[in-house]
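Colleague: Following is a predicted model, sequence given first.
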Amino acid sequence: MSAIFGIIRFDGKQVTDDTLKRMGAAMRTRGPDGIRHLNIGPAGLGHCLMRVTREDRFEWQPIEQDGLVLVADARIDNRDALAETLDIAPDRLERMADSDLILAAYREWGSECADHLLGDFMFAIWDDARQRLCLGRDPIGMRGLYWYQGDGFAAFATEAKALMTLVDVPRKLDDVRLMRAIVRDFRTGENSSPVTGLTTIRGGTIRFVSLDGVVEDTVYWEPHAASEHVGRDAAYYHETYRRLLIEAIDCRLRRLLDPPGLLLSGGFDSAIIAGIAGQGMAGTGHRILTITSAMAPDERDASHRDSDARRGAQWCLDHMPHLDHSWWVQSDEDFLKAAGTAEHVGDDVPLQLGFVFDEMYRDLRSRGARTAFDGIGGDETVNPRIRSALASLWRARRWGRFWREARIEARSAHVGALRLAIGVMLPQWLRRLVRGRPGVDGVHWTSRYCVSEQLEAFVEAGDVQLPKQVIVGDLGARLRTLELLRSRARQNNANEAAAQGLELVRPMLDRRLIEFGLAVPDSVQRVNGRYRALARAALADILPPEFATRPPGQEMLLPGSERMIRGAASAMREDLIRWQDRPELSSHLRIDRLVEDLAPDRVETADGIQLAVIARMYLTARYIAWFRGLN
């Protein structure tokens, strides 16, 4: 992934070259093919170049033409359609970078250009005639953008660390955002960085910044069901689902310079990408480089066999000869050692299993990949884990189908069909009253290790909500989709992939798939008690045959994580003892209780949920200590 950065001043001062150089140097992992900037007096723009597609050979940014200066990090998928609309000849299009197309679109449509672009993009355009800066982000926010506005200036960058090079950005952590990290609530997009004052521009937004300091946002896209997909029959959904998936995956493959990499989790989403990518790469001479994090075959006991990714990944390998696969199996890796750099790379509190991604990214890059595909987003868009389609059937008054599905679901849940049906028939307000306040896995342990007064104050004020891990009910996956897309808070693994020289690609978060997925009724996604019925039926010739009847289940990133955390308990305890008198930590976390529960006798009897929460709390403490320069 490339990167962009820039500054605009409102106080009459000039942007200095040294300032821009420092910002670019902070993101040098995204600029292996060059880092350049342009100083234009009250503003300055810069670009870090990572060549991934054929058109990237023609990239040379910043672009300066007729009073416009542009920098962009982009992959534009509708190049041919844009060229036809903009009257660009095919031979000229072949020599145009994606950034050139964005600039041409801006000339044609001005601030409305972003809505005409299909793909992942982030751009900044200085318009000298209007004396303003225009920032645009793709609908989903796949390309990162952090923002800071201070006294007399504003600045932006793909990564937060570039903004931290500016002397006027405060070195202070945001207490609210830290509490969100502690309770794992990343749905609110405003405080998207732990650093005070650093926010993001939401996906689907254009921001205008004038020299007088006025900042205006225009939202050009929100998650919605496209009208052409609403109220259609099952045959339409099957045909359209297949067509859009092939388009979304192929447009991310067809222009690559190097063979694509894929994190193959063994689930539906990554298996779909693996199967369709094989067809898209036919004739190119490239195989799909895949990697799976799995347990060693001799360590797979009965408790982990169904959740280990090895089973599903092996099904793909058995039926997809175009895959060039490797396994990543944990041996003696220490997630504490990996976390030593994760704070700086990720711009956020690190995840306890983040080092697994680092290892897989490193493997793909060493084998020649420049992109890393994964299936993230499928659960929230076109392949939702529909826990129950009964509510939508009840609302649609499809009584026969309702009772048939109720009987099937009741048998699998070992409850009475009538009891299950009555629960669905209740109005939503009554169901919420019966269920009580939603919670999260490990909420008891989370509360134990937080400073209770602060946590209670946040929850009571509505600043922090404790989200339910899986929303059950009539809106199901659609609510989860809106939460995911509206938050756009954490740039999931984009920085980590870029640090290994890879561009992160997520076709399941394609705009076309979102607008289609939100229109598909639950009754099409779950049929005869099986979730993901749409994928099973529409892609029967692409998915391994075992997927037609595979039961529900979640592939774990690292099933042996409990052993890993127990092995690091002593080192975590020593660090926490060293930090326990620091007010920066004790104002958020109960360090004494963490130290107590990390004692050898306590660790041996702790269950997996408690260990996971302890690891998360430790990494939060470590991040605070790292930020303060305490370690």
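Modeller: Looks like it came in fine.

Colleague: going forward, measure contacts and count neighbours with C-alpha atoms only.
Modeller: OK.

Colleague: what about the helices in the stretch 351-500 of the chain?
Modeller: In the stretch 351-500 of the chain, the segments counted as helices under DSSP state H, counting those that start in this stretch are 354-366, 390-395, 399-413, 417-425, 428-435, 443-449, 452-461, 476-487, 494-499.

Colleague: Just send these back as a markdown table, with mean neighbour count and distance to residue 515 too.
Modeller: As requested, the helices of the stretch 351-500 of the chain are exported to a markdown table (neighbours: other C-alpha atoms under 10 Å; distance: least, C-alpha to C-alpha, whole Å):
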| stretch | mean neighbour count | distance to residue 515 |
| --- | --- | --- |
| helix 354-366 | 20 | 29 |
| helix 390-395 | 20 | 19 |
| helix 399-413 | 17 | 26 |
| helix 417-425 | 16 | 27 |
| helix 428-435 | 11 | 25 |
| helix 443-449 | 16 | 34 |
| helix 452-461 | 14 | 33 |
| helix 476-487 | 20 | 11 |
| helix 494-499 | 24 | 23 |
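
Colleague: Second structure follows, compare the two:
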Amino acid sequence: MSAIFGVIRTDGAPVSEREIGRMANTLAHRGPDGRHIAVHDGVGMGHCLLRVNREDWYEAQPIRDGGVTLVADMRLDNREVLADELGIADARLCDMPDSAILLAAYRRWGDACAEHLLGDFTFAIWDSGTRRLLLGRDHMGQRGVYYYHGEGLFVFATEVKALWAVEGVPRRLSEKMIGRRLLFPVDHEPGATLYAGVAMLPGGMTLSLNSDGSVLTRRYWEPHPGVEHLGRDDAYYLETYRAILTEAVACRVRRLARQPALLFSGGFDSGGIAALAGPIVAAQGRRIVAVCSALEAGERRAVRDARAAVEAFRPYPYLEISYYVRGNDTIFSDLEGSFSATDDSAGTAYVRRGLYRLAAESGARLVLDGMGGDYTVNVRAGAMLGRMLLRCRLGAFVSEARARRRATGRSWPRIWREDVMPALMPLKLSAAIQSLRRRGQPFWRMRPINAEFAGSLFAQGVIDPSRLRMARSVHDRWHQRWLSLLRKAAAMVPVQSTLAAIEGLDFSRPYHDRRIVEFGLAIPERLQFREGLERYLARHALADILPHRLLISGPGNDAEDPDSFRMACECAPSALAEARTLDHAGRVSRYVDFEKLAAMIVDPKEERMADHRALQIAMRTVALARFIAWFDKANR
């Protein structure tokens, strides 16, 4: 991914080339093909260039034209439509970079220009005539931009570390966000980051900085069902599923300068991307580099491994399959390097780091990710048989229950327990049952958080202790759950794109395409579960291009990190001991309860999924503890 950055001083103080140059230097890994800055009139802006698509060879940012200065990190998918609306001739369009089209869109529509864009983007536009800055982020937040707004000062950048290159930007952790990392509240706080005073512009929003230093944010889009997709017949949804997914994938690969990479599990989400992108990439004389996380061949663990599903795609000529096997890697491998690179405790995703390395070694500059299908067009609906009973669809219930048994081989008691009962149970009753199992103990006490710190968060109203994530849903289900996941995804800090950028990769999720989201939210329930299985549309719309093994596969997903349990068991005790040694003057134990952490990693059993969850939480918490200690040391 490329990068954008800038400083605007509204107090009359000058902006120096030196501070803008420092910002550029911190983002050098995002600019292998050039770094350029423009400083004038109390404003400094810059751009780091990573060429991914053909049009990127024409990029020459920052653009300065008639009092407007523009920087953007973007891939426009509707270039031709915009050109037609803006009166740009085909001959001119063919060698026109996306940023120049954005400039024309801004001149036509002003602050509303983001509403006309389709693709992944962040941009900043300074208009010297009005002395206003416009900052924008794409619909689902596939690319990110951080900002700091202080007295007479506004700073923005693709990564938070670049903000700290500017004097006056605070560098301190947010206790509220530390608490959220420890407690896992259901409700997301759009724009919040790990750092006090530093915000992330949520997806689907623009921000305007006015001449008086005031800031106004505006939402131009949010996840919703597309009205054109509502109330259609089954044939429409089957045809449109394939058409929209094909176009969302094609937009990302048809203009590439190199072969793409794909995070691949052989499931419906990544498998659909591979099957649709393959012929396009093959026509370019290339292959898709499919990077997969798996166990060693022949090895078995308690969770599902993706190797068998991936191997079903082996005959596909346009796929070049490459496996990442954990070996000695752990979540704590090169821990401080991960913290420094991502400025986040979540940057310790060692499997993703390994996959991105494989992708980069292949020469790719784009890596695609299938995440998002589960809550857009390939939803894992959950308990849809019970949902049919609730809606009094008795005939459908009987036929689908029989189909479920045939398709999965599940016993009738298991079908009742897993596919029916969860839907019939009110969410409040589910919460009450879980509370009884905890013997009335508040759920937050199951988390390894310092009780006094947790109490202070509750007293301040920062976190609602009744709305924390649990193993079983007690808050939202079905459509409301998918909508909630989409809203969170659009507002999240883009850790994965930052990890990919470390390896010189652009990163994109086709299932987070605006068109996919609007279509997915319009799909009727009758097509989310049919013939006893989820993902009916994928099984039928892509039946001619997916492997038979996948088309008849049962419910569930393969684990991206199938060796995580053994990894955690191997390193948890020593990692916890190391974290304890870093607790100088109670700086870490102010937040983390080390005794609870120790109890969570005692004698775990691989066959118990609850122990898998406990170990996962423990590892994340130890990583957070280490991050707090590392950040304190780096700040000194």
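Modeller: Yep, it's here. Remember, it's a predicted structure, so these values are computed and weren't measured experimentally.

Colleague: before we move on, back to that, could the helices of the stretch 351-500 of the first structure go into TSV alongside distance to residue 322 of the first structure?
Modeller: Below are these laid out as TSV (distance: least, C-alpha to C-alpha, whole Å):
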stretch	distance to residue 322 of the first structure
helix 354-366	16
helix 390-395	40
helix 399-413	37
helix 417-425	45
helix 428-435	48
helix 443-449	44
helix 452-461	50
helix 476-487	32
helix 494-499	23
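
Colleague: Mind checking those for the one nearest to residue 550 of the first structure?
Modeller: helix 399-413 (14.3 Å; C-alpha to C-alpha).

Colleague: helices or strands up against the closest one?
Modeller: helix 390-395, helix 417-425 (3 or more C-alpha pairs under 8 Å, 6 or more residues apart in numbering; DSSP states H and E).

Colleague: Figure out how far the first one is from the centre of its chain.
Modeller: Pointing back at helix 390-395 of the first structure there. 31 Å (C-alpha atoms, centre = their mean, to the nearest Å).

Colleague: before we move on, the earlier item: of the helices of the stretch 351-500 of the first structure, which approaches residue 189 of the first structure most closely?
Modeller: Using C-alpha to C-alpha, the nearest of those to residue 189 of the first structure is helix 476-487, at 4.5 Å.

Colleague: Contacts made by the closest one with the rest, please.
Modeller: With C-alpha atoms under 8 Å, 6 or more residues apart in numbering as the test, helix 476-487 of the first structure has contacts from 140, 186-189, 202, 223, 379-381, 384-388, 471, 518.

Colleague: from the middle of its chain, how far away would that helix be?
Modeller: Taking C-alpha atoms, centre = their mean, one finds helix 476-487 of the first structure lying 13 Å from the centre of the chain it belongs to.

Colleague: can you give me the strands in the stretch 251-400 of the second structure?
Modeller: Secondary structure of the stretch 251-400 of the second structure (DSSP state E, counting those that start in this stretch): strands at 261-263, 288-293, 319-324, 366-369.

Colleague: would TSV of the ones you listed with distance to residue 561 of the second structure and mean neighbour count be doable?
Modeller: Listed next are the strands of the stretch 251-400 of the second structure as TSV, based on distance: least, C-alpha to C-alpha, whole Å; neighbours: other C-alpha atoms under 10 Å:
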stretch	distance to residue 561 of the second structure	mean neighbour count
strand 261-263	13	28
strand 288-293	7	26
strand 319-324	10	18
strand 366-369	15	25
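
Colleague: could those be laid out in CSV, adding distance to residue 427 of the second structure?
Modeller: Supplementary listing: these in CSV, determined by distance: least, C-alpha to C-alpha, whole Å:
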stretch, distance to residue 427 of the second structure
strand 261-263, 35
strand 288-293, 35
strand 319-324, 40
strand 366-369, 32
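
Colleague: For residue 410 of the second structure, find the nearest of the ones you listed.
Modeller: So among those, strand 288-293 is nearest, using C-alpha to C-alpha, at 28.1 Å.

Colleague: what's the closest one packed up against?
Modeller: Strand 288-293 of the second structure packs on strand 261-263, helix 268-283, strand 319-324, helix 350-361, going by 3+ C-alpha pairs under 8 Å, 6+ apart.

Colleague: 6 Å instead, please
Modeller: strand 261-263, strand 319-324 (3 or more C-alpha pairs under 6 Å, 6 or more residues apart in numbering; DSSP states H and E).

Colleague: could I get those as a markdown table with distance to residue 464 of the second structure?
Modeller: Shown next, in a markdown table, are these (distance: least, C-alpha to C-alpha, whole Å):
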| stretch | distance to residue 464 of the second structure |
| --- | --- |
| strand 261-263 | 36 |
| strand 319-324 | 40 |
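
Colleague: Many thanks, we can stop here.
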